[in-house]
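Asks: no letters, just coordinates:
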C-alpha cells in the first residue's frame, strides 16, 4: 500500500492502538504485523489525540479504560474530528453495557477482553474492506435499493449509508410491507460485508422446538434424525449479516440464548461441547412495538438494548405519498419484465387513485395491486378499474382531505351517528374479509384491541 494513501500514516501506520497495558499493545501490534499492517500505539487519551492530529489512520483500536479518561471520550473525539475513521473499543469481559454505549456514540465495533485474535483478525479484515469516500467508492448508494425522493426517504437513505460503515446492531421498525428487509439488504450491500452472505430469517415461521437447532446447528447423532452435521443460521451468516425479521415473535427461552451469542460472539452447536467464534452483524426488525412488548414483559429488556443500538424507522407509504408514482413505475417495469410483457403505463385516473389510497399494506400492497392490474389490463394502459382498489378504511382516511371519501350530504340526511356506525361496520367487515374472519388479526389491522373490536361488533349487532 502506498504511503501516499490519504488515510495512511506517514510512516506506514494503518492502525492506531490505544491501551495503557503494554502487553495488550504488543499483542495487538504483533497480530497486525502478521496481517501486513503497520501501527502506532498510545497509552492515554492525550497521546492518542496527539497522534491523530499528526497522522491519518484507517482504524483505531482503543481500550475503554485509560489513565486520563475513557475510550468513550476518544470515540466522540474521533466522531467529531475524524468522521471517516472507524474506531473499535475493547471492553472488559462482561461489560456489554459499555460496548453498547460506545456503539451508540459512533464506534464501529467492539472486542471483549481477553481479546480473541480470531475475532480481531475478522474485525480488521472487515474494516479494510470498507468502501472509501470519493471516486473509489463507486456509484453504489442507498438509492439503488430504496426508491423515492420524499424527505422521509431521503433521511432513511442518509442514515442507511452511515449505518453501512458500522458493525453496530441495527433495529428496523415500521409497519408490515414498509420495506424493512429491503433496508436491511441496503445496509448489508453498502457495507464491508457485501461480498458475504445475507441470511434473512423469519423468526415467526420457525416452530419453537426447532429454534435452537435452526439458529445454532447440530452435530451428527445429537438427536434422533440428526443423520449429518448441520450448520445453523449463525454459521451460514459467518462473515456477513444475519437479518432477524419479526424478532418480536421469538419465545423468551430463545431470547436468552440469542442474547448470549450476541454478547460472546460464539456459538455451540447441539451435541458439541465447545463453542466456535462467529463473525456476524445482527440486523433485526418487527412491525410490532418492541418497547411496549418489553413493558409487557413479553420481550427481554437486555436483548432489546443489544438489538436496538441504532434504530432505523421505515415510514409508511401514506407518509410519503409523493413517492407512489415513481414506486409504481419501478414496480411495473420489474413485474412486466418478469412476466415477459411490454411495460404498461398508468392512466391519469389510476395514478390519482393510487396517490389517494391509504395503502395499509404499504409497498407490499402497492406491488400486489399492480401485479393484479397487470394481469387484468386489456392493453398497454392500466385504467382505474384495473386496480380494483379496496375501500379505504376509516383508520386510513383523512377526513379533512378531499380524497377522504367523506360524504357530508349523506351524514346530514341519515344522521351523523348512523353514518358513522355504517362506516365502522363496513370497516370491520373489510378487515374481517382481509383476515379470513380472524378477529385478532382484524383488530390488529384496525389498530384497536381485540376487546375493543368485540365490543364494537356487539354494539353494531354484528354476529361473531
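Replies: Happy to help now that I have it. Everything numeric in this text was worked out from a predicted model, so none of it was measured.

Asks: every contact and neighbour count from this point should use C-alpha atoms.
Replies: Noted.

Asks: now do the residue lying farthest from the centre of the chain against residue 354, distance only.
Replies: What lies farthest from the middle of the chain is residue 413; by CA atoms, centre = their mean that is 49.7 Å. Distance, residue 413 to residue 354, by CA to CA, to the nearest Å: 30 Å.

Asks: could you do residue 149 as well?
Replies: Residue 149 sits 17 Å away from residue 354, going by CA to CA.

Asks: one more: residue 450?
Replies: Distance of residue 450 to residue 354, computed by CA to CA: 30 Å.

Asks: those two - which one has more neighbours?
Replies: Set residue 450 next to residue 354 and count neighbours by other CA atoms under 10 Å: residue 354 wins out with 21 against 16.

Asks: quickly find the element holding the more buried one.
Replies: helix 348-356 (DSSP states H and E).

Asks: from the chain's centre, how far out does that helix sit?
Replies: Helix 348-356 has its C-alpha centroid displaced from the chain centroid by 31 Å (CA atoms, centre = their mean, to the nearest Å).

Asks: mind listing what's buried in the lengthiest helix in the chain?
Replies: Longest helix in the chain by number of residues (criterion: DSSP state H): helix 416-434. Neighbour-count burial for helix 416-434 flags 419, 424, 425, 426, 427, 428, 429, 430, 431, 432 (criterion: 16 or more other CA atoms under 10 Å).

Asks: can I get those in a markdown table with distance to residue 171?
Replies: Below are these laid out as a markdown table (distance: CA to CA, whole Å):
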| residue | distance to residue 171 |
| --- | --- |
| 419 | 42 |
| 424 | 35 |
| 425 | 37 |
| 426 | 36 |
| 427 | 32 |
| 428 | 32 |
| 429 | 34 |
| 430 | 32 |
| 431 | 29 |
| 432 | 31 |
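
Asks: returning to what we had before: which helix or which strand is home to the residue farthest from the centre of the chain?
Replies: Counting by DSSP H and E, the element that carries residue 413 is helix 408-414.

Asks: what's that helix packed up against?
Replies: Counting contacts by 3 or more CA pairs under 8 Å, 6 or more residues apart in numbering; DSSP states H and E, helix 408-414 packs against helix 416-434.

Asks: and the helix or strand following the helix it packs on, how far out from the chain middle?
Replies: For helix 416-434, the following helix or strand on the C-terminal side (DSSP H and E) is helix 439-446. Centroid separation for helix 439-446 versus its chain: 25 Å, with CA atoms, centre = their mean.

Asks: here's the one I want to compare it with:
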C-alpha cells in the first residue's frame, strides 16, 4: 500500500526540510514548493492527501491556496503555518476552509497530531458510532438537507463552530454529528451544560484539580478538557459562563493547554471546541455580559439550526420515528396518527421544537385507544404539556423535594403499585382503576421499571 502524499509549501528552505523530515518519519511522502505558482503546478499533476502551507509566500499568501484547494480539490485538507501568536491569521485561514493551523516555531508533536487527524478524514468511518446522531437528524426539507451538507463540510475542519438555534431544535445532535463525521470520531465527545455547573466549581470541572487544592479535593481529578483530549468538547449554553470563567476558557482555547487548580504546570490538550446557546450571543457582547474576544474565538463559523416550524414538512417522518422509538421502549406496536392529528401537528408552531414534538407524541401514545392517535390525544392546547401529573392539592408534602421530576415519578409509582396490589396485579383492571388506557399502563410500567 502506497504511503500518503503531502504537499509542503514554504519559501524558507529550513522549514521545508524540517517538515519533510518529520513527515518522512511518519512514512508520509512529500513534494515541496516555494511559491503559489509551483504549488498550483504540483496540485494539477498529482493527488495529495494533505497540504501544509505557509501564510506568506513570494507571489501571494496561503489563504489564496486554501481557497483554490477548497474549490478544486475539496478532499485535500490544508493546514496553515502561521506566525507565533497570530490568532487573527489562523482564524482567517479557518474561515477560508483550512483544516487546522500550526504556529511557528513549529511544535513537532502538535504537527504530528494535526497530520494524523488530517489523514483520517478520507478513511472510511465506523458506522456504529454515527447511528444515534444520524437517525435523529431526520428530514427531507430544504432546510434540513442544507444543514446536513453544512455538517459534513464542517466535520472536515477543526475550526471552532458556534451552533445557534432555539431550545429543543437539536443543537447537541448537530454537534455530535459534526464529531461523528470527522477525524475525531474514535475519541470522546464530551457535552457539558455550562449553566448547570456551580460558579465556584467551574474552574475545577473544566480544568481539573490537584488533591488538597481546596476543601473537598480529596483526590486528583481530571477536568472536562482532559476527558475530551483528542476529541470534542461541546459547550452547551455557553452564554451562561460567568465572566471570570470566560477569561480562563479563552486562554485554554488559544494556548491549547490548561492548568489544573492547585498546580503550577500546564498540560497540553488537543480538543475541538463546539459551542451552542439559544440566546443571542451578539447581543450579549453588545451588552457587555459576554467577552467579545471569546465570541470571536468560538464563533469562527456559525451554524444555524432551523426551528421545527420552518420545516413542518418533516413532521410526519419525525413523528413516525418518535412513535417507533417510544413503542420499542415498552415492547408494543407503534400507533398510527389519524389524518386530523397529523394536520394538527403540521399546523402547530411548536415553540419547544423537536423536543416538544417528542413530548407531545409520548403523551399521545399513552392516551390513545385502538392503536390510533386522534387529534384530542395530542392535547396541544393543554397548559401543562410536559407532565402527566398536575399538583392541585397545595397541602402535598413538598418540603425537602430536590427534584420535581423525581417527586412526581415517585407519586406515580406509588399510585400504580397500589392499583396493581388492589387488583391482584391484573393490569387491565389496574388501568381501569387508574383511569388510563392499558397502553398507558404498559408504558409507565416500563418507564418506571416496574415490570
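Replies: Sure thing, it's come through. These numbers were taken from a predicted model, which means no experiment stands behind them.

Asks: give the helix, strand or coil label for residue 140 of the first structure.
Replies: Following DSSP: H, G, I helix; E, B strand; the rest coil, we place residue 140 of the first structure in the coil state.

Asks: isn't it right up against residue 190?
Replies: Yes: counting by CA atoms under 8 Å, residue 190 is a contact partner of residue 140 of the first structure at 7.4 Å.

Asks: who has more neighbours, those two?
Replies: Using other CA under 10 Å, the more surrounded residue of residue 140 of the first structure and residue 190 is residue 190, with 24 against 10.

Asks: need the counterpart of the more buried one in the second structure.
Replies: In the second structure, the residue equivalent to residue 190 of the first structure is residue 181, according to TM-score structural alignment.

Asks: what's the counterpart of residue 42 of the second structure in the first structure?
Replies: Alignment note: residue 42 of the second structure maps to residue 51 in the first structure; criterion TM-score structural alignment.

Asks: swap in residue 147 of the second structure?
Replies: Match for residue 147 of the second structure (TM-score structural alignment): residue 156.

Asks: ok, that match - contacts?
Replies: Residue 156 of the first structure makes contact with 312, 313, 314, according to CA atoms under 8 Å, 6 or more residues apart in numbering.

Asks: next: residue 230 of the first structure.
Replies: Going by CA under 8 Å, 6+ apart, residue 230 of the first structure touches 217, 218, 219, 220.

Asks: how about the residues you listed, which pair is most distant?
Replies: 217 and 220 (10.0 Å; CA to CA).

Asks: which residues do those two both contact?
Replies: Residues touching both residue 217 of the first structure and residue 220 (CA under 8 Å, 6+ apart) are 229, 230.

Asks: which one of these two has more residues nearby?
Replies: For residue 217 of the first structure versus residue 220, neighbours defined as other CA under 10 Å are more numerous around residue 217 (23 against 15).

Asks: that one corresponds to which position in the second structure?
Replies: With TM-score structural alignment as the criterion, residue 217 of the first structure matches residue 208.

Asks: show the contacting residues for the closest residue to its match other than its chain neighbours.
Replies: Distances taken as CA to CA, 6 or more residues apart in numbering put residue 223 closest to residue 208 of the second structure, at 3.7 Å, once the chain neighbours are dropped. Residues near residue 223 of the second structure by CA under 8 Å, 6+ apart: 204, 205, 206, 207, 208, 209, 260.

Asks: residue 223 of the second structure maps to what in the first structure?
Replies: Matched to the first structure by TM-score structural alignment, residue 223 of the second structure sits across from residue 232.

Asks: now do the aligned residue in the second structure for residue 270 of the first structure against residue 180 of the second structure, distance only.
Replies: Residue 270 of the first structure maps onto residue 261 of the second structure when the alignment is built from TM-score structural alignment. For residue 261 of the second structure, the distance to residue 180 of the second structure equals 31 Å [CA to CA].

Asks: the strands in the stretch 351-451 of the second structure, which residues?
Replies: For the stretch 351-451 of the second structure, strands defined by DSSP state E, counting those that start in this stretch occupy the ranges 372-373.

Asks: next: the stretch 101-250 of the second structure.
Replies: Counting by DSSP E, counting those that start in this stretch, the strands of the stretch 101-250 of the second structure are 161-164, 189-193, 232-236.

Asks: now the second one on the first structure. Mean distance?
Replies: It refers to strand 189-193 of the second structure. Strand 189-193 of the second structure, aligned to the first structure and superposed, deviates on average by 0.4 Å (mean CA distance after the TM-score superposition for the first structure).

Asks: check which residues of that strand are buried.
Replies: So for strand 189-193 of the second structure, counting by 16+ other CA under 10 Å, buried means 189, 190, 191, 192.

Asks: residues touching the equivalent of the last one over in the first structure, list them.
Replies: Structural alignment places residue 192 of the second structure opposite residue 201 in the first structure (criterion: TM-score structural alignment). In this structure, residue 201 of the first structure makes contact with 233, 242, 243, 244, 245, judged by CA under 8 Å, 6+ apart.

Asks: how much space separates residue 340 of the first structure from residue 369 of the first structure?
Replies: 18 Å.

Asks: what about these two, which has more around it?
Replies: For residue 340 of the first structure and residue 369, the more surrounded residue by other CA under 10 Å is residue 369, and the numbers stand at 19 against 9.

Asks: separation between the closest residue to the more buried one other than its chain neighbours and residue 290 of the first structure?
Replies: Using CA to CA, 6+ apart and skipping residues adjacent in sequence, the residue nearest residue 369 of the first structure is residue 387, 6.1 Å away. As defined by CA to CA, residue 387 of the first structure lies at a distance of 35 Å from residue 290 of the first structure.

Asks: what span of the first structure lines up against stretch 364-377 of the second structure?
Replies: Going by TM-score structural alignment, stretch 364-377 of the second structure sits over residues 373-386 in the first structure.

Asks: my bad, stretch 290-299 of the second structure
Replies: Here stretch 290-299 of the second structure aligns to the first structure at residues 299-308, judged by TM-score structural alignment.

Asks: so what touches the matching stretch?
Replies: If you take CA under 8 Å, 6+ apart as the criterion, stretch 299-308 of the first structure is touched by 100, 169-171, 248, 252, 255-256, 259, 262, 282-284, 290-291, 293-294.

Asks: again, only using 6 Å
Replies: The contact list for stretch 299-308 of the first structure (CA atoms under 6 Å, 6 or more residues apart in numbering) reads 169, 171, 259, 293, 294.
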